[in-house]
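Chemist: need coordinates for the below:
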Amino acid sequence: MTATTTDLHTTESGDLDPESVFWEARPELAAVRQYARAAMASPWAVLGCTLARVALSVPPVVVLPPLGNDASAVASLNLFVGLVAPSGVGKGVATRAAEGVLSIPPGGGRLIVERPLGSGEGMAHVFTDTDDDGEDTPAVHSVWFDVPEVDTLTALVGRKASTLASEVRKMFTGEGLGFQNADATRRKIVPAHSYRAALVAGVQPRKAGPLLDDAAGGTPQRFLWMPATDPGAPDELPPAPEPLTWTSPVLCTEPRRVHLNVAGSIKARLQAERRARLREELTDDNGQQSLVRLKVAALLALLARRTDVTESDWSLADYVMSVSDHTRNRMREALRADAAHAVRERAEARAAFDEHQDDAVVRRTAEKILTRLTTDPVPSSTVRSALGKNLRDYFEAAADALIARGLVERADDVYRGQPRTMLRLRQ
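Modeler: Sure, this is the predicted structure:
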């Protein structure tokens, strides 16, 4: 059956279950759901990983066509997927299931290698090989960047002078990667659209704050957010279907670009949105989401072994994006609830502290300490030095009282070979 936009968005009062309509729209989608449930994984997470594997299997010369008349303004199929679930649900189960969904014969797609995410400078190295003369050449493989925990990504991005965030955003659109360096061994320049990459991250909702807060930089809008949970998981496991035998519909190595054929009606809608943004008639931060939707539509077409992106692909991609939007909104709601709960707990703890703390000087010292702390660890010696001379003698008593009341956390650390104590507000 062919799904339409109306079918996929039938209301609860209608006869059709929109999610079932989606999964039954095509045999390959039905196979993904059955394979996922046979593996006790989330169908949506497995679908996200399967689309990433499709993207990685297609040569990097295959691109999305430009919306305007600039022939160079093409877009890459490189895909970012966030698998969202509490700890222990099993992102790894979904990624392994996605490996089993597709059976790609030798020569049917590009070699996929898995690499951890490191520095922005290091990213360019994984996309280059060295020939017999010691010259850099484009790698013949595609790279699956695996990020088991989202706080690993945010920690890497948050490093001082880190170039990772900007390189990751360039990788999404297939722009050139790398930096000039006086040391030839560290100088790696990767030309635009000469590489294929996917970034798949495990995301615990309550740890996603730093990533979601980078909306101004456009990082969260570049992700396809797929739930790694499955509320509809059946009591009895279905049998695992045979893997889908799949080959890339484009197998080419020559340096020429192959534009996917996007339906004119789809291009017209995207052009209208781009025009509205140019005119400042549309000013939200979701400009990248339309590109994600187009990538999903294109990958669904390629999964069906087609190079034509049709209205049917676009409609199915719209439903996938509604799942992604819902998943991202649920993360934001969880973070807001946690923040509100933390504010209440801190207020209650401070009230209890004031009630039971008789020593006014210690209380005043504790208040000063609280103003100097954040949720980031700070050396206790730094906090003590910031106090007035008349309060420093009460520092230990005040810090102990704050820790006892649950307002502050203490941790031991080593810096330059010397032990030190770190303090921070309890999250």
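Chemist: hey, let's count contacts and neighbours off CA atoms from now on
Modeler: OK.
Chemist: would you list every one of the strands in the stretch 101-250 of the chain?
Modeler: Secondary structure of the stretch 101-250 of the chain, counting by DSSP state E, counting those that start in this stretch: strands at 102-103, 111-116, 128-130, 136-138, 141-147, 177-179, 188-190, 197-203, 223-227, 244-245.
Chemist: how about those strands, which one is nearest D400?
Modeler: The closest of the strands of the stretch 101-250 of the chain to D400 is strand 197-203. By C-alpha to C-alpha, the value is 34.6 Å.
Chemist: how far does that closest one sit from its chain's centre?
Modeler: Centroid displacement of strand 197-203 relative to its chain, using C-alpha atoms, centre = their mean, to the nearest Å, is 5 Å.
Chemist: could you check the angle strand 223-227 makes with that strand?
Modeler: 40 degrees (axes from the mean of the first three to the mean of the last three C-alpha atoms, to 10 degrees).
Chemist: want to put them side by side, so please do this one too:
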Amino acid sequence: MTATVPDFRTGTEPEDLDPESVFWEARPELAAVRQTARAAMASPWAVLGCVLARVSLSVPPSVVIPPLGNDRSAVASLNVFVGLVGPSGTGKGVATAAAEDFLNTPPGGGRLIEKLPLGSGEGISHTLIDTDSEGENTPSIRSVWFDVPEIDTLTALIGRQASTTSSELRKMFSGEGLGFQNSDATRRKIVPAHSYRAALVAGVQPLKAGPLLDDSAGGTPQRFLWLPATDPGAPDVTPDAPPPLSWSSPVLATEHRRTPLTVAASITAVLREERLNRLREVITDGLGQQSLVRLKVAALLALLAKRLDITEGDWSLADYIMRMSDHTRNRMRDVLRAEAMQAVQARAEARAAFDEHHAAAAVQRTAAKILTKLDTEPVSATTVRRGLGPALRDYFEAATDDLIRRGLIDRHDDEYRGQPRTLLRLRR
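Modeler: You can find the predicted model right below:
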């Protein structure tokens, strides 16, 4: 019996909830994901993210999310981006391997998945298109898992001058057409919209995530599902691994007709209302892609359950996963802010130390200059000060005090013609 998953849109943070009863026990496949992860000593959230990516890649690109409006061509792809967040050595690779072992897909029950490194924007289209025996470009029969073990690889690609990687990735997320016109026909690889299946899975060390998170204006980080690669609740005793989940795609790769998933009317109503509010500029937070990510997660949960209909239960479970994603992204931002504050403090302390050293050196130079202007006969302090260069006059009082403290000069206050004055002389 499926457990009831409450609506978490009331501000409750993921760490305040009991995942044993609230989320992981909601469905048998989720409980199996958690047990698989803990048997492998990996994060259940990271394994779940990789399982959802593999479900996406196993379903043909003809399976799409239907449009909200009346334009039947405005469908959404199931391509997903997953960021596995944690410090170095938390087992992101272990999570990826555990997810691969979790799904037992028989031959013909899904698409061939090829794991490849991410390259340039032009390289993405070359990866997703094949050439037939007559030299014609044709959509690849493979699904591509773009593997980014370290997020700085992705940020370096995005940060290159005139790089097209970021824009091509955003199009890939939506299933749009990819590629560029090129005078060289051998390099002209145009990938038609919704003819390919791809996923991007990246290992993310929080301190290296700044450049990607800063690309929010472009919308790249909003397209990611951010999940922790750590497991604070890991048990002391490692459980046995459950049997792999026997799973096949509800739509076979040989079926080329477009297959829109069915979305519950209540979910469509919520999404339509949000879309209208964004069109009317009632909502201007720049997070419109997050609702699409949630819908994709709900769709992949439905497909994991071997269904083509997205239900309220899928939508509610996806909401919990998105809250974990938001929580994980916010923790990354907190780490980056703390690091930035430490850097600012370190710079301030270094500057203060430099200024202190500079001031101490200036005082010593001023003291040496004062000594050259004194004799055993008293001299007016005003006269001595005027004899200093402009750069040393600010340090006159400190230098005088230092010379008196060292017993090198004497200072005497008296009056001259009814006006107070200070006299300085070398100590006999």
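Chemist: quick one: the strands of the stretch 101-250 of the first structure as JSON lines, columns for distance to V292 of the first structure and mean neighbour count too.
Modeler: Below are those laid out as JSON lines (distance: least, C-alpha to C-alpha, whole Å; neighbours: other C-alpha atoms under 10 Å):
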{"stretch": "strand 102-103", "distance to V292 of the first structure": "22", "mean neighbour count": "18"}
{"stretch": "strand 111-116", "distance to V292 of the first structure": "21", "mean neighbour count": "14"}
{"stretch": "strand 128-130", "distance to V292 of the first structure": "26", "mean neighbour count": "15"}
{"stretch": "strand 136-138", "distance to V292 of the first structure": "26", "mean neighbour count": "16"}
{"stretch": "strand 141-147", "distance to V292 of the first structure": "18", "mean neighbour count": "21"}
{"stretch": "strand 177-179", "distance to V292 of the first structure": "20", "mean neighbour count": "20"}
{"stretch": "strand 188-190", "distance to V292 of the first structure": "23", "mean neighbour count": "22"}
{"stretch": "strand 197-203", "distance to V292 of the first structure": "13", "mean neighbour count": "26"}
{"stretch": "strand 223-227", "distance to V292 of the first structure": "7", "mean neighbour count": "26"}
{"stretch": "strand 244-245", "distance to V292 of the first structure": "24", "mean neighbour count": "14"}
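Chemist: can I get those strands in JSON lines with distance to A25 of the first structure?
Modeler: Below are those laid out as JSON lines (distance: least, C-alpha to C-alpha, whole Å):
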{"stretch": "strand 102-103", "distance to A25 of the first structure": "18"}
{"stretch": "strand 111-116", "distance to A25 of the first structure": "28"}
{"stretch": "strand 128-130", "distance to A25 of the first structure": "40"}
{"stretch": "strand 136-138", "distance to A25 of the first structure": "38"}
{"stretch": "strand 141-147", "distance to A25 of the first structure": "28"}
{"stretch": "strand 177-179", "distance to A25 of the first structure": "38"}
{"stretch": "strand 188-190", "distance to A25 of the first structure": "39"}
{"stretch": "strand 197-203", "distance to A25 of the first structure": "26"}
{"stretch": "strand 223-227", "distance to A25 of the first structure": "19"}
{"stretch": "strand 244-245", "distance to A25 of the first structure": "16"}
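Chemist: where's R72 of the second structure, which helix or strand?
Modeler: Secondary structure from DSSP states H and E places R72 of the second structure outside every helix and strand.
Chemist: and it, what does it touch?
Modeler: Residues in contact with R72 of the second structure, defined by C-alpha atoms under 8 Å, 6 or more residues apart in numbering, are P66.
Chemist: repeat that for V33 of the second structure.
Modeler: V33 of the second structure makes contact with 44, 47-48, 102, according to C-alpha under 8 Å, 6+ apart.
Chemist: which ones among these map onto helices?
Modeler: Among those, the ones falling in helices (DSSP state H) are 44, 47-48, 102.
Chemist: for V414 of the first structure, which non-adjacent residue is closest in space?
Modeler: Excluding the flanking residues, the one nearest V414 of the first structure by C-alpha to C-alpha, 6 or more residues apart in numbering is R420, at 5.8 Å.
Chemist: can you tell me which helix or strand that neighbour belongs to?
Modeler: Here R420 of the first structure sits within strand 418-425, counting by DSSP H and E.
Chemist: how about that strand, which residues of the second structure does it hit?
Modeler: Under the alignment (TM-score structural alignment), strand 418-425 of the first structure falls on nothing in the second structure.
Chemist: could you list the buried residues of that strand?
Modeler: 422-425 (16 or more other C-alpha atoms under 10 Å).
Chemist: any chance of the residues you listed in JSON lines, with distance to Q289 of the first structure too?
Modeler: As requested, these are exported to JSON lines (distance: C-alpha to C-alpha, whole Å):
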{"residue": "M422", "distance to Q289 of the first structure": "41"}
{"residue": "L423", "distance to Q289 of the first structure": "40"}
{"residue": "R424", "distance to Q289 of the first structure": "37"}
{"residue": "L425", "distance to Q289 of the first structure": "36"}
